[in-house]
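Enquirer: structure of the sequence below:
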Amino acid sequence: MNAKMLKGLFFVAVVALSVAASSCGNKKAENKDKTLNKDEVVKDVIKYPIPTPAEIAKALNDAKAPFIFSLCNPVEKVDLYITDRDKALNLGVYGANLSYSSTYGMKQETLNYLKVSKVLIDELQISTRFNAAFAERVERNIDNKDSLTVIISNSFFDTYAFLQNNGKDYLSILVMTGSWVEGLYTTVQIAISTPKNGVFLKVIANQKRTLDKLLELMDQNKESKNVEDSMSLLFPIKKAYETVNDENLTKEQFEAIASAVIRVRQSIVM
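Expert: All right, here's what the predicted structure looks like:
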């Protein structure tokens, strides 16, 4: 997979839920052609503006990026997350980890990240009919990566719709933030460890636009103190991207972005 194909693919969504710039009612879905599959209908209704972590993990896998288990947030840390803000941010982190491990066929890691994701979903009271059987579906299809991708993608859409319909938009922003930071962190670390990292540097450079979009969404929801605080959390990364004007990163630009991302990610996972 070349850099052009990878540009728009990055960890900026979540396993447990997705985030969109705006929400629409259910009437549009009711009017859609019933022959369309569920993913097509839901994407059309909620104007899904960003790729799912399953899409991104596949892109990294196709680009022959290695699976590095140590990059993921340890599942043992789940008990450290007490506030809704920390739970939501780390649901995004664990969601990215879940897609990462499942795409690479890491069965035990997938089950481990499934377990902690479900813990945070339950504690945040994100209850949908789909999520009620989410763990069972994943476990039943653990040997089928294609089925897992569909199952995980359906979970994004169902949970996002639940949050939008229940006045919890701010939670989707927080989970998106955690997922995006984790994805950027993962890609930065892969770029550091890969001698021929040109493709990954271009992917990282193109996240300047994604960050601008994320900050725009957060600005629209900053009446939530948790969102406002999380928005401030991203400012060091924003500053590191200030001199980036195209997809060709200099060594100094990459080092500045990497340093900022590592610090921000650490503040999220603790």
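
Enquirer: use CA for all of it now, contacts and neighbours both
Expert: Noted.

Enquirer: quick one: neighbours of residue 155, just the number.
Expert: Counted by other CA atoms under 10 Å, the residues lying close to residue 155 total 22.

Enquirer: I should have written residue 10 there, sorry.
Expert: 28.

Enquirer: any idea how far it lies from residue 205?
Expert: Between residue 10 and residue 205 the computed distance is 11 Å (CA to CA, to the nearest Å).

Enquirer: same thing with residue 158?
Expert: If you measure residue 158 against residue 205 using CA to CA, the figure is 31 Å.

Enquirer: what's the helix or strand hosting residue 108 in contact with?
Expert: Taking DSSP states H and E as the definition, one finds residue 108 inside helix 107-123. With CA atoms under 8 Å, 6 or more residues apart in numbering as the test, helix 107-123 has contacts from 16, 75, 78, 87-88, 91, 94-95, 97-99, 101-102, 127, 135, 139, 142-143.

Enquirer: now with 7 Å?
Expert: 75, 78, 87, 91, 94, 95, 97, 98, 101, 102, 135, 142 (CA atoms under 7 Å, 6 or more residues apart in numbering).

Enquirer: check stretch 261-270 too.
Expert: The contact list for stretch 261-270 (CA under 7 Å, 6+ apart) reads 73, 89, 90, 181, 182, 185, 233, 237.

Enquirer: and the fourth one, what helix or strand is that in?
Expert: The reference is to residue 181. Going by DSSP H and E, residue 181 is in helix 169-193.

Enquirer: flag every buried residue along that helix.
Expert: Of all the residues in helix 169-193, those buried under the rule 16 or more other CA atoms under 10 Å are 169-192.

Enquirer: now do the contacts for residue 59.
Expert: Residue 59 sits next to 6, 9 when contact means CA under 7 Å, 6+ apart.

Enquirer: how about the secondary structure of it?
Expert: Here residue 59 is recorded as helix under DSSP: H, G, I helix; E, B strand; the rest coil.

Enquirer: and for residue 44?
Expert: For residue 44, the assignment made with three-state DSSP gives helix.

Enquirer: just give the nearest non-adjacent residue to it, would you?
Expert: residue 29 (7.8 Å; CA to CA, 6 or more residues apart in numbering).

Enquirer: look at that neighbour and say how many residues are nearby.
Expert: Residue 29 is flanked by 18 other residues according to other CA under 10 Å.

Enquirer: can you give me the buried ones in the helix or strand containing it?
Expert: Take DSSP H and E as the rule and residue 29 turns out to sit in helix 27-30. Under the neighbour-count criterion of 16+ other CA under 10 Å, helix 27-30 has residue 29 buried.

Enquirer: one more, please, to line up against the first structure:
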Amino acid sequence: MNKGRFIIFSGILSSLILLSSCKEGNNEVEVNKEGEKKVDKTLLDPNRSFNTTFDGKLFSVPSPIQTALLIQSLSIPFNESLLNDLDSAQNHSSLTDQSINLGIYGADLGYVTLYDQSAKSLNYLSVVEDLANKIGIAGAFDKSFINRFESNSNDEDSMLVILTDGFRKADNFLKENNQKNSSALILTGGWLESMYFATQLYKESKNDELLSRIGEQKQSLETIIELLEKYNANGENDKYLTHFNDLKELFMEIKTSYEYVEPETDKSLKLTTIKSKMNIEISEELANKIIEKIAAVRGEIAS
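Expert: Sure thing, here's the model as predicted:
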């Protein structure tokens, strides 16, 4: 596979949760005449954000998949040390800890699968299945799901479809059964692991475009915090909010400005798209602080 696509793993779970939330019936997946499912290629639009709805309110979160398209020219080998320890999954006994770590391990699962690490894929799939069982969404990752995943793990499109199906079922079940906090925490875990991989990658590569994409997550972090606050019954999210609010203080130091971009009009669709370019300014000192803080937060939550 093209090594440049590797960071797709880091956001795959959080992106899939967003995908399944924003459209009923999984309309992001196309079915051809033969009945085969194909991923909508617009999912890989580097400028696309996904929308998710909680209690009728729309939240917009840039997909970490966008980052993948910015680093296709990089050739960075598989790095097993970035993965969360499989044994750590047993350290989480509360529903909140299990939910947020399902997001983390789901991102890891995407990474090892897209890097053709078949044995590791099955190990991380096992952890995801176990956490899903504990949360009460076993039906989303039943035997049929596992068989499909195993038999299609070398086909990126098929894998995206299968994971989308699984997490769509999980997300729908959680929201329909008044477990919206678990859904929000899974999204949060996927975002955190995505940021961990992205910041560690920047630490190695010093790629300016990747740094800019990290800076764009300033708004995503605010969305994450809003969701954690919204469903913080009995203070169960307090420990997460402390970490993410500390991180927010650093992100608030990022300087952003917007530049006008000529709108695009599709006459056939009678559709005009309004665009703007965000300019990100992050000092190397601030970037290092964000890298360290992301690693510390991830270590506290995932260990």
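
Enquirer: sorry, back to before: isn't the residue nearest to residue 44 of the first structure right up against residue 45?
Expert: Yes. Using CA atoms under 7 Å, residue 29 of the first structure is in contact with residue 45, at 6.0 Å.

Enquirer: which stretches of the stretch 1-150 of the second structure form helices?
Expert: Taking DSSP state H, counting those that start in this stretch, the helices of the stretch 1-150 of the second structure run over residues 8-22, 65-70, 95-114, 118-135, 143-151.

Enquirer: got these as JSON lines, with distance to residue 236 of the second structure columns?
Expert: JSON lines is the format used below for the helices of the stretch 1-150 of the second structure (distance: least, CA to CA, whole Å):
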{"stretch": "helix 8-22", "distance to residue 236 of the second structure": "21"}
{"stretch": "helix 65-70", "distance to residue 236 of the second structure": "29"}
{"stretch": "helix 95-114", "distance to residue 236 of the second structure": "7"}
{"stretch": "helix 118-135", "distance to residue 236 of the second structure": "15"}
{"stretch": "helix 143-151", "distance to residue 236 of the second structure": "31"}
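
Enquirer: and of those helices, who's closest to residue 285 of the second structure?
Expert: With respect to residue 285 of the second structure, and counting by CA to CA, the nearest of the helices of the stretch 1-150 of the second structure is helix 65-70 at 22.0 Å.

Enquirer: distance from that closest one to the middle of the chain?
Expert: What separates the centre of helix 65-70 of the second structure from the centre of its chain is 12 Å, taken as CA atoms, centre = their mean, to the nearest Å.

Enquirer: check stretch 150-157 of the second structure too.
Expert: Its chain's C-alpha centre and that of stretch 150-157 of the second structure lie 19 Å apart, by CA atoms, centre = their mean.

Enquirer: what sits closest to residue 102 of the first structure if chain neighbours are left out?
Expert: Spatial nearest neighbour of residue 102 of the first structure, excluding adjacent residues (CA to CA, 6+ apart): residue 110 at 5.3 Å.

Enquirer: could you do residue 140 of the second structure as well?
Expert: Distance criterion CA to CA, 6+ apart; nearest residue to residue 140 of the second structure, sequence neighbours excluded, is residue 166 at 4.9 Å.

Enquirer: check which helix or strand covers that neighbour.
Expert: Per DSSP H and E: residue 166 of the second structure is located in helix 156-176.

Enquirer: which position in the first structure pairs with residue 74 of the second structure?
Expert: Residue 74 of the second structure maps onto residue 64 in the first structure when the alignment is built from TM-score structural alignment.

Enquirer: before we move on, what about residue 220 of the second structure?
Expert: Aligned partner of residue 220 of the second structure by TM-score structural alignment: residue 210.

Enquirer: and for residue 123 of the second structure?
Expert: In the first structure, residue 123 of the second structure lines up with residue 112, judged by TM-score structural alignment.

Enquirer: quick one: that match from residue 134 of the first structure, how far?
Expert: For residue 112 of the first structure, the distance to residue 134 of the first structure - CA to CA - is 14 Å.

Enquirer: now swap in residue 46 of the first structure and tell me
Expert: Per CA to CA, residue 46 of the first structure is found 21 Å from residue 134 of the first structure.

Enquirer: neighbours around the spatially closest residue to residue 218 of the second structure that is not a sequence neighbour, how many?
Expert: Of all residues not flanking residue 218 of the second structure in the chain, residue 251 sits nearest, at 5.7 Å (CA to CA, 6+ apart). By the criterion of other CA under 10 Å, residue 251 of the second structure has 23 neighbours.

Enquirer: aligned to residue 251 of the second structure, what sits in the first structure?
Expert: In the first structure, residue 251 of the second structure lands on residue 241 (TM-score structural alignment).

Enquirer: same question, residue 133 of the second structure
Expert: Under the alignment (TM-score structural alignment), residue 133 of the second structure maps onto residue 122.

Enquirer: list the contacts of the residue nearest to residue 16 of the first structure when sequence neighbours are not counted.
Expert: Residue nearest to residue 16 of the first structure in three dimensions, not counting chain neighbours: residue 156, with 5.4 Å by CA to CA, 6+ apart. Contact analysis of residue 156 of the first structure by CA under 7 Å, 6+ apart lists 14, 15, 16, 17, 18.

Enquirer: which of those does the second structure keep?
Expert: Comparing the contacts of residue 156 of the first structure with the second structure on both residues aligned by TM-score structural alignment, their matches' CA atoms under 7 Å, the contacts found in both are 17, 18.

Enquirer: angle of the helix holding residue 108 of the first structure against helix 84-103?
Expert: Going by axes from the mean of the first three to the mean of the last three CA atoms, to 10 degrees, helix 107-123 of the first structure is angled at 150 degrees with respect to helix 84-103.
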